[in-house]
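> predicted coordinates and the sequence they were generated for:
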Amino acid sequence: MKQLEGKVAVVTGGNSGIGFAMASRFVQEGASVVIVGRRADAVEAAVQQLGAQAIGVTGDIADLGTHDRVAALVAAEFGGADIYVANAGMNTITPSDQVGVEEYDIQFATNTRAVFFGVQKIGPLMRRDGAILLVSSIASGKALDGHAVYAGSKAAIEAFARSWALEFKTRGIRVNVISPGPVDTPILAKLGVAATERPAFEAMMAGAIPLGRMGRAEEVANAALLLAGSEGSFITGVNLRVDGGIALA
């Protein structure tokens, strides 16, 4: 029997990158998946790739109304959820002395406030023995140039997870964090790494990562399956780094 047979998973940012890899892995293990993303075309394309077990919701997670719509859909279509992955996030790399209020606010609205209220909205629909997974970053514990705001926004959700692991314990719901390191996803282009610069960038990263290469989204998804599925049934309140050891360097 597949590990997630009959389960319902919600993945924010599930239309691309790590989020899509997680949604795909969950579908492979038998789950029905609700993915949430900002762009309707990207969400629709992802749903087509995931197949009949997937439903898409278009909305900005920084808009708290999106979480109301997600919860309403989950209640109407499935009567509840078993897995909730708060994956969607954003990062702008800017030195602290150049960060403006708007840039600060949008990162915390997307990376922190959206996670808090997303869990608050889906919490009542979570079934007993479910799993909540928050996607953080190695940046929360490893100082990186221009990442101060991003790091702070991710550190906050790690604190949420520790509190929630206790708050949800009476319902058997496990709450964990996964912190990816450098992963080869489309977000690299959004961060300004041009196609012509990729070989040099990958070589630089390989030199900094003890395992000698960047990670793959599928590897993060495998770790997510461990934390969200039955094989991780005695794991709660942890922060699992999937980073090739770069946090040690």
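It's in. Residues are numbered from 1 along each chain as shown.

> okay, CA-based contacts and neighbour counts for the rest of this
Fine.

> work out for me the element I55 sits within.
Counting by DSSP states H and E, the element that carries I55 is strand 54-58.

> check V33 too.
Mapping V33 onto the secondary structure by DSSP H and E places it in strand 32-37.

> what's that strand packed up against?
strand 8-12, helix 17-28, helix 40-50, strand 54-58 (3 or more C-alpha pairs under 8 Å, 6 or more residues apart in numbering; DSSP states H and E).

> and that strand, which residues are buried?
S32, V33, V34, I35, V36, G37 (16 or more other C-alpha atoms under 10 Å).

> what of stretch 4-18?
Taking 16+ other C-alpha under 10 Å as the basis for neighbour counts, the residues of stretch 4-18 that come out buried are 4, 7-18.

> now tabulate the helices and strands packed on strand 32-37 in a markdown table and tack on distance to F160.
Supplementary listing: the helices and strands packed on strand 32-37 in a markdown table, determined by distance: least, C-alpha to C-alpha, whole Å:
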| stretch | distance to F160 |
| --- | --- |
| strand 8-12 | 17 |
| helix 17-28 | 20 |
| helix 40-50 | 28 |
| strand 54-58 | 25 |
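
> and the comparison structure, right after this:
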Amino acid sequence: MNAKTLKHAVTSFFTAIKTKNIVPIEHIVDDAKVLDKKVALITGGSGEIGYAIAKSFIESGCHVIITGTNAEKLKSCVEKLGDSSKGIFVSQKIAKYFVENKTKGHILNISSSTGGEPGWSAYRISKQAIENLTLGLAQKLSPYGIFVNGIAPGSTATNLLNYKDGDSIATRDNVIGRMVMPDKIATYAKMLVSDLGNMVVGETIYISGGRGKFDIR
């Protein structure tokens, strides 16, 4: 470090102290604590992707609330996840609650890689709407310390695609030639709702092997 750079760093430090404009930089190296003392509400938590996300969050120190439309499936998931989860059936307007209670946090919307494809079906149009909503909420809520992003999985190895444990994950749905696993989606979700994701705002991350980005069908 040369003298000019050192002088600039020292000056910036004391200026920050005087103005109280100090933002902590957190380097989290322990994956088991990346969501420590945080609380997550996961809608659709009884589905295979939602369940994988809930399980991953709990393993990283998070207290989890899951919602679902099937009471039996929801009860089963809660029992598997253990005491760190609680099942509820009605979701509140989370963003409004955050703002009114001056609570900082993250909102992660789940879309689909079909949101990047031409909107010739109601399903695709609905996923495009989720991505636009994600961007709009991010713009409005980021000044309050609320970070909004989305993930858009491609073909995923779940029972929706008739996948069972031990089946091949090979697929022709993307150029990579394989389905994504629910736990991989959960890993991206965990990163985006942790403090590691605070500089990612308004993005929808495609976990799709290129489908919906350059692989348009």
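Here it is on my side, so go on. Please read all numbers here as calculations on a predicted model, not as lab measurements.

> V47 of structure 1 corresponds to which position in structure 2?
The alignment partner of V47 of structure 1 in structure 2, by TM-score structural alignment, is V78.

> its match - how many residues pack around it?
Residues near V78 of structure 2, counting by other C-alpha atoms under 10 Å, number 23.

> please apply the same query to C62 of structure 2.
Using other C-alpha under 10 Å, C62 of structure 2 has 22 neighbouring residues.

> which ones are touching it?
With contacts taken as C-alpha atoms under 8 Å, 6 or more residues apart in numbering, C62 of structure 2 has the following neighbours: L35, D36, K37, K38, V39, A40, S84.

> ok, of those, which one's closest to S91 of structure 2?
Closest approach between the contacts of C62 of structure 2 and S91 of structure 2, by C-alpha to C-alpha: A40, at 12.0 Å.

> what lines up with that closest one in structure 1?
Using TM-score structural alignment to pair residues, one finds that A40 of structure 2 aligns to A9 in structure 1.

> surely its match and D82 touch.
Yes: A9 of structure 1 is in contact with D82 according to C-alpha atoms under 8 Å; the separation is 5.9 Å.

> related to what we said a few turns ago, could you dump the contacts of C62 of structure 2 into TSV and include distance to R124 of structure 2?
Below are these laid out as TSV (distance: C-alpha to C-alpha, whole Å):
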residue	distance to R124 of structure 2
L35	32
D36	36
K37	36
K38	33
V39	31
A40	27
S84	35
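
> what residues in structure 2 pair up with whichever helix in structure 1 runs longest?
Secondary structure of structure 1 read by DSSP state H shows that its longest helix is helix 148-167. Helix 148-167 of structure 1 corresponds to residues 121-140 in structure 2, going by TM-score structural alignment.

> the longest helix of structure 1 vs structure 2 - mean distance after superposition?
For helix 148-167 of structure 1, the mean distance from the matching residues in structure 2 following superposition reads 1.0 Å, by mean C-alpha distance after the TM-score superposition for structure 1.

> just the helices in structure 1 please.
Assigned by DSSP H, the helices in structure 1 fall at 17-28, 40-50, 64-78, 101-108, 114-122, 148-167, 187-190, 198-208, 217-228.

> for the longest one, packing partners?
Identification of packing neighbours for helix 148-167 of structure 1 by 3+ C-alpha pairs under 8 Å, 6+ apart yields helix 101-108, helix 114-122, strand 126-135, strand 174-180.

> most packed of these?
strand 174-180 (a mean of 26; mean count of other C-alpha atoms under 10 Å).

> what angle do it and strand 126-135 make?
20 degrees (axes from the mean of the first three to the mean of the last three C-alpha atoms, to 10 degrees).

> strand 174-180 of structure 1 vs helix 217-228, what angle?
Taking the same axes, to 10 degrees, one finds strand 174-180 of structure 1 and helix 217-228 inclined to each other by 160 degrees.

> what about strand 174-180 of structure 1, how far off from structure 2?
Looks like 0.6 Å for strand 174-180 of structure 1 (mean C-alpha distance after the TM-score superposition for structure 1).

> show me what that strand is packed against.
Using 3+ C-alpha pairs under 8 Å, 6+ apart as the contact criterion, the elements in contact with strand 174-180 of structure 1 are strand 126-135, helix 148-167, helix 217-228, strand 239-242.
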